[in-house]
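Novice: Below are the sequence and a predicted model for it; my questions follow.
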Amino acid sequence: MIAEIPSIDETKYMYYAYGTGILLLSTFILFLINR
């Protein structure tokens, strides 16, 4: 059970970084389209 906690935190961090990357990428694409 103890070994499961870091895995959950790692997954949360991965999803957070992944979501932030997609948000920045989509914002950049919209910026290029609307320019």
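Specialist: All right, it came through fine. Residues are numbered from 1 along each chain as shown.
Novice: hey, let's count contacts and neighbours off CA atoms from now on
Specialist: Fine.
Novice: any idea where the helices of the chain begin and end?
Specialist: Under the criterion DSSP state H, the chain carries helices at the ranges 4-34.
Novice: buried sites along stretch 22-35?
Specialist: Across stretch 22-35, burial judged by 16 or more other Cα atoms under 10 Å covers no residue at all.
Novice: chain center to it, what's the gap?
Specialist: 16 Å (Cα atoms, centre = their mean, to the nearest Å).
Novice: Also stretch 8-15?
Specialist: Worked out by Cα atoms, centre = their mean, stretch 8-15 lies 10 Å from the chain centre.
Novice: alright, now check it against this:
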Amino acid sequence: MKNDTEISREFLAYDDFKSEDRVIRVGTKVPTNK
């Protein structure tokens, strides 16, 4: 059984992955010339 620190660390890593994936999707759908 995992302890709270392991669970929170995996959750944060998953949340960061989803946030990065969302940024990539938005950047792909809405290209900018910057």
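Specialist: Noted; the coordinates are in hand. Nothing here was measured: the structure is a model prediction, and the numbers come from that model.
Novice: Once they're superposed, what TM-score comes out?
Specialist: Remark: TM-score between the superposed chains equals 0.82 [TM-score structural alignment, normalised by the length of structure 2]; 31 aligned residues with a Cα RMSD of 1.6 Å.
Novice: tell me, how many neighbours does the aligned partner of I8 of structure 1 in structure 2 end up with?
Specialist: Counting by TM-score structural alignment, I8 of structure 1 lines up with D4 in structure 2. Residues within reach of D4 of structure 2, counting by other Cα atoms under 10 Å, total 9.
Novice: D4 of structure 2 and K18 of structure 2, how far apart?
Specialist: Remark: distance between D4 of structure 2 and K18 of structure 2 (Cα to Cα, to the nearest Å) = 21 Å.
Novice: Could you do V30 of structure 2 as well?
Specialist: 18 Å.
Novice: ok, now T28 of structure 2?
Specialist: Applying Cα to Cα to T28 of structure 2 and K18 of structure 2 gives a distance of 15 Å.
Novice: Ok, G27 of structure 2 next?
Specialist: Distance from G27 of structure 2 to K18 of structure 2, by Cα to Cα: 14 Å.
Novice: I33 of structure 1 maps to what in structure 2?
Specialist: By TM-score structural alignment, I33 of structure 1 lines up with K29.
Novice: and that match, what does it touch?
Specialist: By Cα atoms under 8 Å, 6 or more residues apart in numbering, the contact set of K29 of structure 2 is empty.
Novice: Okay, it and R22 of structure 2: tell me how far apart.
Specialist: 11 Å.
Novice: just F11 of structure 2 next, same as before
Specialist: From F11 of structure 2 to R22 of structure 2 the distance is 16 Å (Cα to Cα).
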